[in-house]
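Chemist: Mind looking at a prediction? Sequence and model below.
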Amino acid sequence: MQVNRVIVLVLDSLGIGALPDASKYGDEGSNTLKHIADNVSGFYLPNLHNLGLGNIVNFKGLEALEDPLGYYGKMMEQSPGKDTTTGHWELAGNVLDRPFPVYPEGFPSELIEQFENQIGKKTLGNYPASGTAIIKELGKEHEDTGYPIVYTSADSVFQIAAHEEIIPPQKLYDICEIARELLTGEHGVGRVIARPFVGKFPDYTRTENRRDFSLAPPEGNMLDLIKEQGYDVVGIGKVKDIYANKGLTETYPTKSNADGIDKTTELLNENNQGLIMTNLVDFDMLYGHRNDPEGYYKALFEFDNSLPNILASLNDDDILIITADHGCDPLHPGTDHTREYVPILIYNHKLENPTSIGTRSSFADMGQTITDLLNVGATAHGSSFKDQLNFR
């Protein structure tokens, strides 16, 4: 079958069980999906179930089906790390040989001094923290001094928080651009993140004006290959930020999962060809990191309810892929990402007798398969499972 379009929906952080090396990351026993299912009442995801999710995980509420609608499997991360950038880059065919740097003790003083000199003001913070906690801790001092708040986490991130009335979002973005240019080489963090907030002390609220400034991924991933052949490469949600706008022909920011789903569905009904890739970040940002299994499940249920409309919007020569980029188990100790397998579900109206594609040794298998399906060349990493897909 000639494939016209591939649609990838990344359910950000929907891990399905600890990887064999999870102990290196302190993530033994993590399982984002199962722990959510075990800790909410009435767990039910009928459309994901019908696509074959229960054939991957097979537990109460998601049992295996004899005749799922889609091909199914799980993928393990080959790159070291468990962050958004690493996961997405590998999905597209870039496997890292070393992790992005992290700063459990904060950033080196000489680096902070250089940053302060370039932005023309001092900074506050410079330690690992929850984003909502640190603005309560330092928000008043920030308002009094005008100094931006710098912090990090277990991920490779340099985060800068500022009240929108003290440092307006565009000025904050300019400051982040300075940080991004500074943070290269040995200090090449995966992302610099602008974290604007509003409100009065101590009742601050982070706004939707967050923006990520990522390193550019290496050449030759699936986005580059598809774009080079003249196809559309559409990024919805955080995709533009994650890939530093590289390899994309169109981008659409989103305010929520629902907004991302709506934009995806709208684009499915337009005349485009190539790749549509959507990141649904609410699972991770609003529920995984905040240890909220009930909220996470509600978001999953809402996504599941949207699937019939998405499937109905597909053309016969479209392929839908649903996957994730890492775990973020809301029941695991701490608030960080977790090193887990991710699911992969593949659907097309004309699939014949869908079955398992097995356990893939790298997320890069997805990117390799997409370039194979679109006949645009091969990425440097990953093994295609195109030949395992049968169509009527």
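Modeler: That came through fine.

Chemist: use CA for all of it now, contacts and neighbours both
Modeler: Fine.

Chemist: tell me how far the lengthiest strand in the chain is from the chain's mean position?
Modeler: Assignment by DSSP state E gives strand 191-200 as the longest strand of the chain. In terms of CA atoms, centre = their mean, to the nearest Å, the gap separating the centre of strand 191-200 from the centre of its chain is 19 Å.

Chemist: Stretch 246-261 too?
Modeler: Offset of stretch 246-261 from its chain centre (CA atoms, centre = their mean): 12 Å.

Chemist: Pull out the buried positions in that stretch.
Modeler: Across stretch 246-261, burial judged by 16 or more other CA atoms under 10 Å covers K246, G247, L248, T249, T251, P253, T254, N257, A258, G260, I261.

Chemist: same thing with stretch 88-108?
Modeler: Neighbour-count burial for stretch 88-108, counted by 16+ other CA under 10 Å, picks out 88-96, 100-103, 106-107.

Chemist: now, which of those residues sits nearest L138?
Modeler: Taking CA to CA as the measure, G106 is the one of the buried residues of stretch 88-108 closest to L138, at 15.7 Å.

Chemist: Against that first model, consider the following:
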Amino acid sequence: MARAKRVFLIVLDSMGIGEMPDAARWGDEGSHTVKACWDTGELRVPNLQKLGLFNIEGIGCGEGVASPLAAFGRMQEASAGKDTTIGHWEIAGIISPRPLPTYPDGFPPGVIAEFERRTGRKTLCNRPYSGTQVLLDYGREQVETGALIVYTSADSVFQIAAHEEIVPVEELYEHCRTARGLLTGEHGVGRVIARPFVGTYPDYRRTANRHDFSLEPPANTFLNDLQRAGLATIGVGKIYDIFAGNGISSAQRTVDNDDGMQKTLAHAREEWNGLCFVNLVDFDMVYGHRNNVAGYTEALNRVDGQLGELMALLRQDDVLMITADHGCDPATPSTDHSREYTPLLIYGRGVRPGVDLHTQPTFADIGKTAADLLGVRANTSGESLAPLICG
């Protein structure tokens, strides 16, 4: 029998809670995203605190509460990676034994030459680069020549930037589809990302028309199992892109965290049965990668207030699950993701409050648990935590 009719699974993108045991191997020793925010003295997250965020094993910051409202624990990533795609795939039940390819020296000449041949446009940059700095350094040349700015990062991404007045958005998307078709096998990057921008030099700015073209998940996910059971699988934010639409019955893109939470609140007021899977990307994209500790802290404060609104809307048979997909400590010199534990908070009237889940060995337990709560047996990696939190 289903324990819940609706599950809201919210990923606070990059909200890590401390380095994993192998963090040094990834260059992330000492990373702790939440503590970086706590150390500002400005973190105000009463709802996350009441749920049990600071009661989580090993978190080492904040103040725990005597009676947490949620079941709480920390999740260890079993996959070889620390990026968005692999993190979400693992949440959904796929453990990746090998990291997706990255290109610290840029993409091979043969890949770039074939991309230029297929698109009919030259390329600029082809190096790891900050998404804002690349516009300052190459934006004017892109506008003058029509060449495409191709760049990457420490993540497994092939990013293409172009001015919307020079390369219309739909054409840029088509160039991304071309790259996606090219980048398979050995060069199968996790995401090809369209990065359109507008403005005049030096005041270029990226627009909300970003679009991710992801690899298809390599195996079954809990989303597929929920769909086969006839349940809704609603994606809010980057979820549709991360899974290349696989297993998603309906989706809404968002322009920022506020938009994502407003769309989630709207879904809470509607009638449906199944899963609402939400990604709030600003923590990572706007603040973590830009080493903006104050901005990250304020964004957490704002979302915490909106989580309070969502909790008030939850029905008798609703469950709220809050987690993250990796870290991105804004206080370290690195601007890249960090190999960190992530939190898991599970709240609802049918969930036993205050259950300490300690440290779980894989993010895959999250999707397995969500499916179990909805009465579906997921054919994925991971173990359901439902027997520990229900009853």
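Modeler: All right, it came through fine. Just so it is clear, the model here is predicted, and its values are computed rather than measured.

Chemist: What TM-score do the two superposed chains give?
Modeler: Their TM-score after superposition, calculated using TM-score structural alignment, normalised by the length of structure 2, is reported as 0.97; 389 aligned residues with a CA RMSD of 1.2 Å.

Chemist: sorry, back to before: can I get the buried residues of stretch 246-261 of structure 1 in CSV with secondary structure?
Modeler: Rendered in CSV, the data for the buried residues of stretch 246-261 of structure 1 read as follows (DSSP: H, G, I helix; E, B strand; the rest coil):
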residue, secondary structure
K246, coil
G247, coil
L248, coil
T249, coil
T251, strand
P253, coil
T254, coil
N257, helix
A258, helix
G260, helix
I261, helix
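
Chemist: name the helices or strands packed onto the longest strand of structure 1?
Modeler: When contacts are defined as 3 or more CA pairs under 8 Å, 6 or more residues apart in numbering; DSSP states H and E, strand 191-200 of structure 1 packs onto strand 157-163, helix 169-182, strand 203-206, strand 211-214.

Chemist: Other residues contacting the longest one?
Modeler: Surrounding helix 169-182 of structure 1, the residues in contact under the criterion CA atoms under 8 Å, 6 or more residues apart in numbering are 115, 118-119, 160, 162, 191-194, 196, 209, 211, 213-215.

Chemist: By how much does it deviate from structure 2 on average?
Modeler: Between helix 169-182 of structure 1 and the aligned residues of structure 2, the post-superposition mean distance stands at 0.5 Å (mean CA distance after the TM-score superposition for structure 1).

Chemist: got the angle between that helix and strand 157-163?
Modeler: 160 degrees (axes from the mean of the first three to the mean of the last three CA atoms, to 10 degrees).

Chemist: residues in structure 2 aligned with helix 169-182 of structure 1?
Modeler: Using TM-score structural alignment, the residues of structure 2 aligned to helix 169-182 of structure 1 are 169-182.

Chemist: Could you list the buried residues of the longest strand of structure 1?
Modeler: Those would be R191, V192, I193, A194, R195, P196, F197, V198, for strand 191-200 of structure 1 by 16+ other CA under 10 Å.

Chemist: Give the full set of residues in contact with the closest residue to the fifth one other than its chain neighbours.
Modeler: With sequence-adjacent residues excluded and distances taken as CA to CA, 6 or more residues apart in numbering, R195 of structure 1 is closest to A161, at 4.4 Å. By CA under 8 Å, 6+ apart, the contact list for A161 of structure 1 reads I135, P148, I149, V150, A194, R195, P196, F197.

Chemist: If we only consider these, which is nearest to E219 of structure 1?
Modeler: Of all these, E219 of structure 1 sits closest to A194, with 25.9 Å by CA to CA.

Chemist: Can you name the residues that contact that closest one?
Modeler: With CA under 8 Å, 6+ apart, A194 of structure 1 has these contacts: Q159, I160, A161, L172, Y173, C176, N209, R210, R211, D212.

Chemist: quick one, helices of structure 1?
Modeler: 32-38, 46-51, 53-57, 84-91, 109-119, 131-145, 169-182, 222-228, 239-242, 257-268, 282, 293-312, 364-374 (DSSP state H).

Chemist: mean per-residue distance, the shortest one to structure 2?
Modeler: Overlaying structure 2 shows helix 282 of structure 1 at a mean distance of 0.6 Å from the equivalent residues (mean CA distance after the TM-score superposition for structure 1).

Chemist: what does the fifth one give?
Modeler: Superposed on structure 2, helix 109-119 of structure 1 shows a mean distance to its aligned partners of 0.4 Å (mean CA distance after the TM-score superposition for structure 1).

Chemist: Next: the second one.
Modeler: Between helix 46-51 of structure 1 and the aligned residues of structure 2, the post-superposition mean distance stands at 0.4 Å (mean CA distance after the TM-score superposition for structure 1).

Chemist: That helix corresponds to what range in structure 2?
Modeler: Taken onto structure 2 by TM-score structural alignment, helix 46-51 of structure 1 occupies residues 46-51 there.

Chemist: Can you give the distance of the matching stretch from its chain's centre?
Modeler: Its chain's C-alpha centre lies 21 Å from the corresponding centre of stretch 46-51 of structure 2 when counted by CA atoms, centre = their mean.

Chemist: Can you tell me what sits against that stretch?
Modeler: Taking CA under 8 Å, 6+ apart as the rule, stretch 46-51 of structure 2 contacts 63-65, 67-72, 304-305, 307-308, 345, 347.

Chemist: Buried ones in it, by neighbour count?
Modeler: Within stretch 46-51 of structure 2, the residues that count as buried by 16+ other CA under 10 Å are N47, L48, Q49, K50, L51.

Chemist: do stretch 122-135 of structure 1 as well
Modeler: By neighbour count, and taking 16+ other CA under 10 Å as the criterion, the buried residues in stretch 122-135 of structure 1 are T123, L124, G125, N126, Y127, P128, A129, G131, I134, I135.

Chemist: Could you do stretch 143-157 of structure 2 as well?
Modeler: With burial defined by 16+ other CA under 10 Å, the residues of stretch 143-157 of structure 2 counted as buried are 143, 146-157.

Chemist: how about those in JSON lines, adding distance to A2 of structure 2?
Modeler: Formatted as JSON lines, these follow (distance: CA to CA, whole Å):
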{"residue": "V143", "distance to A2 of structure 2": "56"}
{"residue": "G146", "distance to A2 of structure 2": "55"}
{"residue": "A147", "distance to A2 of structure 2": "54"}
{"residue": "L148", "distance to A2 of structure 2": "50"}
{"residue": "I149", "distance to A2 of structure 2": "50"}
{"residue": "V150", "distance to A2 of structure 2": "48"}
{"residue": "Y151", "distance to A2 of structure 2": "46"}
{"residue": "T152", "distance to A2 of structure 2": "44"}
{"residue": "S153", "distance to A2 of structure 2": "43"}
{"residue": "A154", "distance to A2 of structure 2": "41"}
{"residue": "D155", "distance to A2 of structure 2": "38"}
{"residue": "S156", "distance to A2 of structure 2": "38"}
{"residue": "V157", "distance to A2 of structure 2": "39"}
